[in-house]
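Peer 1: predicted model and sequence follow; I will ask about them next.
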Amino acid sequence: MASSYELKASARDRVGKGAARALRREGLLPAVIYGDKKPALPITIPVKETTITLHKGGFTAQIGTINIDGEKHQVIAKDYQLHPVRDDVLHVDFLRVAKGATLTVEIPVQFINEEDCPGLKKGGVLNIVRHTVEMNVPADSIPEALVLDLAKAEPGDSLHISAVDLPEGAEPTITDRDFTIATIAAPAGMKETDEGEEAEGAEEGEEEASE
């Protein structure tokens, strides 16, 4: 199971807000590792390295390694707390990842061939309904993104999950419908033109009928 990042950590025996503030003054963050039917393990991790890892993107969709005094734990970040004003990282919850496990993670959606999209060339607008999709995926093959090809999308088209070539073993948590990921909104001028053409067609039909 490949790791995308590794953070050095130490076991933490002090808990509470006061202890957390003291840790942050030392450049450390309180965190906890839980899951896999084992006791929760409070730890400290470095503020700087954790912040850099988080801002690289995909923090909650990547397998990481927490090195606690030489003992390595495979984890995935399930949640993190930010300061409401400064956006500093305050706390991280990690979930242990067992070999062969299936995880539920939010996978980002990536759009390709926008420059070739007929709908966008005609003045349409890409309306993204879902920037991420919640998926059940094997822990050892979490996709970086779900790729949606816009090469043939026309104005007014809706692009559904069925249009995505899903990685092997991965499936969305929503299985009862073919949900929409994005649409190509037609420009207002095109709508007016279409309505005008329909009206003209109706008038011609009426004239022919009267003759």
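Peer 2: Cool, the structure landed.
Peer 1: from now on I want contacts and neighbour counts done on CA atoms only, so please keep to that.
Peer 2: Will do.
Peer 1: which residues of the protein fall in strands?
Peer 2: 5-11, 28-35, 38-46, 63-68, 71-82, 89-96, 102-112, 125-128, 132-138, 146-149, 158-160, 171-172, 180-185 (DSSP state E).
Peer 1: so how far is T104 from E203?
Peer 2: Distance of E203 to T104, computed by Cα to Cα, to the nearest Å: 56 Å.
Peer 1: try L29
Peer 2: As judged by Cα to Cα, L29 and T104 stand 25 Å apart.
Peer 1: neighbour count for these two, which is higher?
Peer 2: Each of L29 and T104 has its neighbours counted (other Cα atoms under 10 Å); L29 has more, 23 against 18.
Peer 1: how near is that one to A202?
Peer 2: With distances taken as Cα to Cα, L29 is found 70 Å from A202.
Peer 1: and F59, by the same measure?
Peer 2: Separation of F59 from A202 (Cα to Cα) stands at 57 Å.
Peer 1: where is the longest helix in this structure?
Peer 2: Assignment by DSSP state H gives helix 188-210 as the longest helix of the chain.
Peer 1: report the distance from that helix to the chain centre.
Peer 2: Averaged C-alpha coordinates place helix 188-210 at 44 Å from its chain's average position (Cα atoms, centre = their mean, to the nearest Å).
Peer 1: take the one below as the second:
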Amino acid sequence: MAKSYELKASLRERVGKGAARAARRENLVPAVIYGDKKPAVAINLPAKEASLTLHKGGFLSQIGTIDLDGEKVSVIAKDYHLHPVKDFLMHVDFMRVAADAQLTVEIPVKFENEATCPGLKLGGTLNIVRHTVEMIVPANAIPEAIVVDLAEAGLGSSQHISAVTLPEGCKPTITDRDFTISTIATPGGAQATEEEAEGEE
């Protein structure tokens, strides 16, 4: 299951650009919590802790806890904005998450047995068509990754979603085709784009 995090927050009494700029001057990140049929709540997060959480990776695919003045709220980050020049965190949108909810999340793809992959040992190249797969997953069991096993992948082979053992309760949002995740390109062969790889299916 994807790792979790907890961030302390305070209620933001004023909203708007002026209030947001004032919060940033105090080393706070403006944010909002919405969803679950409840009113949106404007909050401030400590900039250092929020940035550290973001840069640990997987920020948009983890269930987190916002400690809002002692009230614990389960959330998932749906969007965030970085400063276009200085690259610091400027704003975060969080969605409330009920324990029994189903979420649509981009799950990273992880490859195993690359060292023993027959196609790679013969000089082939692993061409990753999809680094993530959009999936519908249980909110209380978001997987850290889906795993593609290359133990028997030969030269010129393609690895499709049907060959992947998906975590329980998880399913891809694309259901109308057996899409390609990766290929083992032959030495000197051109790497396939996602459209070209899927066009061969």
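Peer 2: Thanks, I have the structure now. Remember, it's a predicted structure, so these values are computed and weren't measured experimentally.
Peer 1: hang on, S162 of the second structure packs against R177?
Peer 2: No: with contacts counted by Cα atoms under 8 Å, S162 of the second structure stays clear of R177, the gap being 9.5 Å.
Peer 1: please name the nearest non-neighbouring residue to the most centrally placed residue in the second structure.
Peer 2: The central residue of the second structure, meaning the one whose C-alpha is nearest the mean C-alpha position (Cα atoms, centre = their mean), is S61 at 3.9 Å. The shortest distance from S61 of the second structure to any residue other than its chain neighbours is 5.9 Å, reached at V105 (Cα to Cα, 6 or more residues apart in numbering).
Peer 1: enumerate every residue touching the one you found.
Peer 2: Taking Cα atoms under 8 Å, 6 or more residues apart in numbering, we find V105 of the second structure in contact with L60, S61, E134, M135, I136, V137.
Peer 1: which of the residues you listed are buried?
Peer 2: By neighbour count, with 16 or more other Cα atoms under 10 Å, the contacts of V105 of the second structure hold L60, S61, M135, I136, V137 as buried.
Peer 1: dump these to TSV, plus distance to A22 of the second structure.
Peer 2: Converted to TSV, these look like this (distance: Cα to Cα, whole Å):
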residue	distance to A22 of the second structure
L60	26
S61	29
M135	38
I136	38
V137	38
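Peer 1: rewinding a little: got the strands of the first structure as CSV, with distance to R21 of the first structure columns?
Peer 2: Conversion of these to CSV gives the following (distance: least, Cα to Cα, whole Å):
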stretch, distance to R21 of the first structure
strand 5-11, 17
strand 28-35, 9
strand 38-46, 12
strand 63-68, 21
strand 71-82, 14
strand 89-96, 9
strand 102-112, 30
strand 125-128, 40
strand 132-138, 33
strand 146-149, 39
strand 158-160, 46
strand 171-172, 39
strand 180-185, 42
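Peer 1: and for P167 of the second structure, the neighbour number?
Peer 2: Counted by other Cα under 10 Å, the residues lying close to P167 of the second structure total 16.
Peer 1: which position in the second structure aligns with G205 of the first structure?
Peer 2: In the second structure, no position corresponding to G205 of the first structure is assigned, as judged by TM-score structural alignment.
Peer 1: what is the burial count for G205 of the first structure?
Peer 2: Using other Cα under 10 Å as the criterion, the residues surrounding G205 of the first structure number 11.
Peer 1: residues touching it, list them.
Peer 2: Here G205 of the first structure is in contact with no residues (criterion: Cα under 8 Å, 6+ apart).
Peer 1: now it: how far from A199 of the first structure?
Peer 2: For G205 of the first structure relative to A199 of the first structure (Cα to Cα), the value is 10 Å.
Peer 1: repeat for T50 of the first structure
Peer 2: In this structure, T50 of the first structure and A199 of the first structure are separated by 61 Å, where distance is defined by Cα to Cα.
Peer 1: higher neighbour count, these two?
Peer 2: Neighbours per residue (other Cα under 10 Å) separate T50 of the first structure from A199, with T50 holding more: 19 against 12.
Peer 1: quick one: the more buried one and L7 touch, right?
Peer 2: Yes: counting by Cα under 8 Å, L7 is a contact partner of T50 of the first structure at 7.3 Å.
Peer 1: who's in contact with G35 of the first structure?
Peer 2: Counting by Cα under 8 Å, 6+ apart, G35 of the first structure has contacts L95, R96.
Peer 1: redo that, cut-off 10 Å
Peer 2: Under the criterion of Cα atoms under 10 Å, 6 or more residues apart in numbering, the neighbours of G35 of the first structure are L41, V75, F94, L95, R96, V97, A98.
Peer 1: in JSON lines: these, plus neighbour count.
Peer 2: Compiled in JSON lines, these are given as follows (neighbours: other Cα atoms under 10 Å):
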{"residue": "L41", "neighbour count": "14"}
{"residue": "V75", "neighbour count": "24"}
{"residue": "F94", "neighbour count": "22"}
{"residue": "L95", "neighbour count": "20"}
{"residue": "R96", "neighbour count": "23"}
{"residue": "V97", "neighbour count": "22"}
{"residue": "A98", "neighbour count": "16"}
